[in-house]
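[1] Okay, structure incoming, though there's no sequence with it:
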């Protein structure tokens, strides 16, 4: 059973309308996927925003019907000691797509401009160096032919706190709540200032930021996916003609007796008793 609640307020989207349009957009995402594969394109989609802004649930809807061999999610853990000694962008480079691949970054190199900056996990010098190098790095990606799209999910303080509280109370979401998530409440203004400074330096014409209003998750998902589709010049790829062969006649195969194999207990039948 889904525990998702759509935010109240103007423009609340009825679930049937949402699900119908989501499915239509997911069909288009499949077409986009096949175009990427056929054309050998490389697509990178960056998902950033505050904690509980709806990034993860949107990524889930984007990839739900896609081929995981083509579209993969990259969500890197904290860097190791070795990675901390590398050029900052180095560990992200190895996850960039090859021809015919889509990479969705569930948080990205922008960690340095957000949580690392606010929580003191990097020095001021490292932060300033990031702001200088990031536009250069992204221009290099775009110049090399990578399709780079960057989305910032914007959520209000009240809705963020509401979602964090639901995570605390819901055993299926408790794993999503970390100590840093909790601290984000008391560092709200610091994160706002860090985000504003980040936009000043990295909202470049070659790779602009697109802001997704995400107090209402359903609307945010539809808006983000529809926008992504509108920015990529994909075309529908013709599927190769496939005809299922006729099943050949039986040749005397006998299935082994059931008692020779170990079956999973029929838990479902107990629910009907």
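    Great, that's in hand. Being a predicted model, the structure only gives us computed values, none of them experimental.

[2] For the rest of this, base every contact and every neighbour count on C-alpha atoms.
    Fine.

[3] what about the helices in the stretch 151-273 of the chain?
    157-169, 179-186, 188-202, 217-231, 267-270 (DSSP state H, counting those that start in this stretch).

[4] Now do the second one against helix 188-202: the angle between them, please.
    Angle, helix 179-186 to helix 188-202, by axes from the mean of the first three to the mean of the last three CA atoms, to 10 degrees: 100 degrees.

[5] Please point out which parts of helix 179-186 sit buried.
    181, 184, 185 (16 or more other CA atoms under 10 Å).

[6] what do you get for the third one?
    Residues 190, 191, 194, 195, 198, 199, 202 are the ones in helix 188-202 that count as buried (16+ other CA under 10 Å).

[7] what sits up against that helix?
    With contacts defined as CA atoms under 8 Å, 6 or more residues apart in numbering, helix 188-202 is touched by 113-115, 117-118, 131-132, 134-135, 157, 184, 208-209.

[8] if we can go back for a sec, make a markdown table from the helices of the stretch 151-273 of the chain and add distance to residue 83 to it.
    Below are the helices of the stretch 151-273 of the chain laid out as a markdown table (distance: least, CA to CA, whole Å):
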| stretch | distance to residue 83 |
| --- | --- |
| helix 157-169 | 30 |
| helix 179-186 | 21 |
| helix 188-202 | 23 |
| helix 217-231 | 31 |
| helix 267-270 | 46 |
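
[9] which one of these lies closest to residue 25?
    helix 217-231 (6.8 Å; CA to CA).

[10] Output the contacting helices and strands for that closest one.
    Applying 3 or more CA pairs under 8 Å, 6 or more residues apart in numbering; DSSP states H and E, we find helix 217-231 packed against helix 15-39, helix 55-63, strand 209-213.

[11] would you turn the ones you listed into CSV with mean neighbour count and distance to residue 166?
    Shown next, in CSV, are the helices and strands packed on helix 217-231 (neighbours: other CA atoms under 10 Å; distance: least, CA to CA, whole Å):
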stretch, mean neighbour count, distance to residue 166
helix 15-39, 16, 20
helix 55-63, 18, 15
strand 209-213, 18, 20
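
[12] what sits against residue 203?
    Contacts for residue 203 (CA under 8 Å, 6+ apart) come out as residue 209.

[13] Next up, a structure to set beside the first:
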């Protein structure tokens, strides 16, 4: 049993360890690309639990052509008639790719179940099929990791209020988020049922305590790295070629092109 974290991680310790872990993520990326590995990381959890901010730190120094984020909108009318997992399979990685799923097929076990966006038959069919679906992914060689970000009701409320008062982050607060406040216990029951039925030896769930976002990011990234047998791939030897001497090229007059105004020159100058 993992001990519940206590206290907030200091910024200095957090930033130092985060940067070190991000360096390891770059090594992981290069190993994935060189070895043709396929990785899927599922991020699920309560609203305002810190999934998005963790994904942002994971991808900060990664090549978007290798590591891409999948955050699907609500299904279209056509997609509603498909096999439930069908629209997700289109986003699975090819060789040398990492896919980070900002919510996933588990929408059916959470928001769709609680909000009545699916029928009871569809819900129970999902819980029966999901372990088999994930088993097929793993048997085909995909490295699948699933993280549930857990946040207390009091901290979630604080984060909702912070978003409500911050014009730069108010867009992150949706009517669906507000609905999750009044349906806290329903979401809790749905989460418990989901974990009980889809936490399998082939594809286990890992819970991330996220009342402290700094600690949650560090813990999740460190755990992900510990579960993948990557190794450092020596980078190719590169050497900048000498720049050739200018010959007959002449740059067109500047007044023939449109330049953005120098807004920066109008700003008050402070000490560097």
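    Looks like it came in fine. Computed from a predicted model, the values in this text were never measured in an experiment.

[14] Structural similarity score between the chains, please.
    The TM-score (TM-score structural alignment, normalised by the length of structure 2) is 0.95; 265 aligned residues with a CA RMSD of 1.1 Å.

[15] Out of the helices of the stretch 151-273 of structure 1, which is closest to residue 74 of structure 1?
    Of the helices of the stretch 151-273 of structure 1, nearest to residue 74 of structure 1 by CA to CA is helix 217-231, at 18.0 Å.

[16] any idea how far residue 232 of structure 1 is from residue 102 of structure 1?
    Here residue 232 of structure 1 is placed at a distance of 12 Å from residue 102 of structure 1 (CA to CA, to the nearest Å).

[17] Looking only at neighbour counts, state which of the two leads.
    A count of neighbours by other CA atoms under 10 Å puts residue 102 above the other of residue 232 of structure 1 and residue 102, at 26 against 14.

[18] which ones are touching that one?
    Residue 102 of structure 1 neighbours (CA under 8 Å, 6+ apart): 33, 36, 42, 43, 44, 45, 70, 71, 72.

[19] Nearest to the spatial middle of structure 1, which residue is it?
    By CA atoms, centre = their mean, the mean C-alpha position of structure 1 lies nearest to residue 59, the distance being 3.1 Å.

[20] Mind telling me what that residue corresponds to in structure 2?
    Residue pairing (TM-score structural alignment): residue 59 of structure 1 is matched to residue 55 of structure 2.

[21] Next, format the helices and strands packed on helix 217-231 of structure 1 as a markdown table and append distance to residue 251 of structure 1.
    Listed next are these as a markdown table, based on distance: least, CA to CA, whole Å:
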| stretch | distance to residue 251 of structure 1 |
| --- | --- |
| helix 15-39 | 39 |
| helix 55-63 | 42 |
| strand 209-213 | 60 |
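
[22] closest to residue 146 of structure 1 out of these?
    helix 15-39 (11.2 Å).

[23] Quick one: the residues in structure 2 that that closest one pairs up with.
    Under TM-score structural alignment, the match for helix 15-39 of structure 1 is residues 11-35.

[24] Average offset of the matching stretch relative to structure 1?
    Following the fit onto structure 1, the mean deviation recorded for stretch 11-35 of structure 2 is 0.8 Å by mean CA distance after the TM-score superposition for structure 1.

[25] And the closest residue to residue 32 of structure 1 other than its chain neighbours, how close does it get to residue 37 of structure 1?
    Distances taken as CA to CA, 6 or more residues apart in numbering put residue 234 closest to residue 32 of structure 1, at 5.7 Å, once the chain neighbours are dropped. Residue 234 of structure 1 is 11 Å from residue 37 of structure 1, where distance means CA to CA.

[26] do residue 197 of structure 1 as well
    Counting by CA to CA, the gap from residue 197 of structure 1 to residue 37 of structure 1 is 36 Å.

[27] Likewise for residue 217 of structure 1?
    In terms of CA to CA, residue 217 of structure 1 sits 30 Å off from residue 37 of structure 1.

[28] hang on, the earlier thing: list buried residues within the contacts of residue 102 of structure 1.
    Counted by 16+ other CA under 10 Å, the contacts of residue 102 of structure 1 give 33, 36, 42, 43, 44, 45, 70, 71, 72 as buried.

[29] Now do the contacts for the fourth one.
    Same thing as residue 43 of structure 1. 36, 97, 101, 102, 103, 146, 147, 148, 149.

[30] got JSON lines for these, with distance to residue 176 of structure 1 and secondary structure too?
    What follows is the contacts of residue 43 of structure 1, written out as JSON lines (distance: CA to CA, whole Å; DSSP: H, G, I helix; E, B strand; the rest coil):
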{"residue": "36", "distance to residue 176 of structure 1": "32", "secondary structure": "helix"}
{"residue": "97", "distance to residue 176 of structure 1": "27", "secondary structure": "coil"}
{"residue": "101", "distance to residue 176 of structure 1": "28", "secondary structure": "strand"}
{"residue": "102", "distance to residue 176 of structure 1": "25", "secondary structure": "strand"}
{"residue": "103", "distance to residue 176 of structure 1": "22", "secondary structure": "strand"}
{"residue": "146", "distance to residue 176 of structure 1": "31", "secondary structure": "coil"}
{"residue": "147", "distance to residue 176 of structure 1": "30", "secondary structure": "strand"}
{"residue": "148", "distance to residue 176 of structure 1": "27", "secondary structure": "strand"}
{"residue": "149", "distance to residue 176 of structure 1": "25", "secondary structure": "strand"}
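
[31] and of those, the nearest to residue 91 of structure 1?
    After measuring the contacts of residue 43 of structure 1 against residue 91 of structure 1 - CA to CA - the closest member comes out as residue 97, at 13.3 Å.
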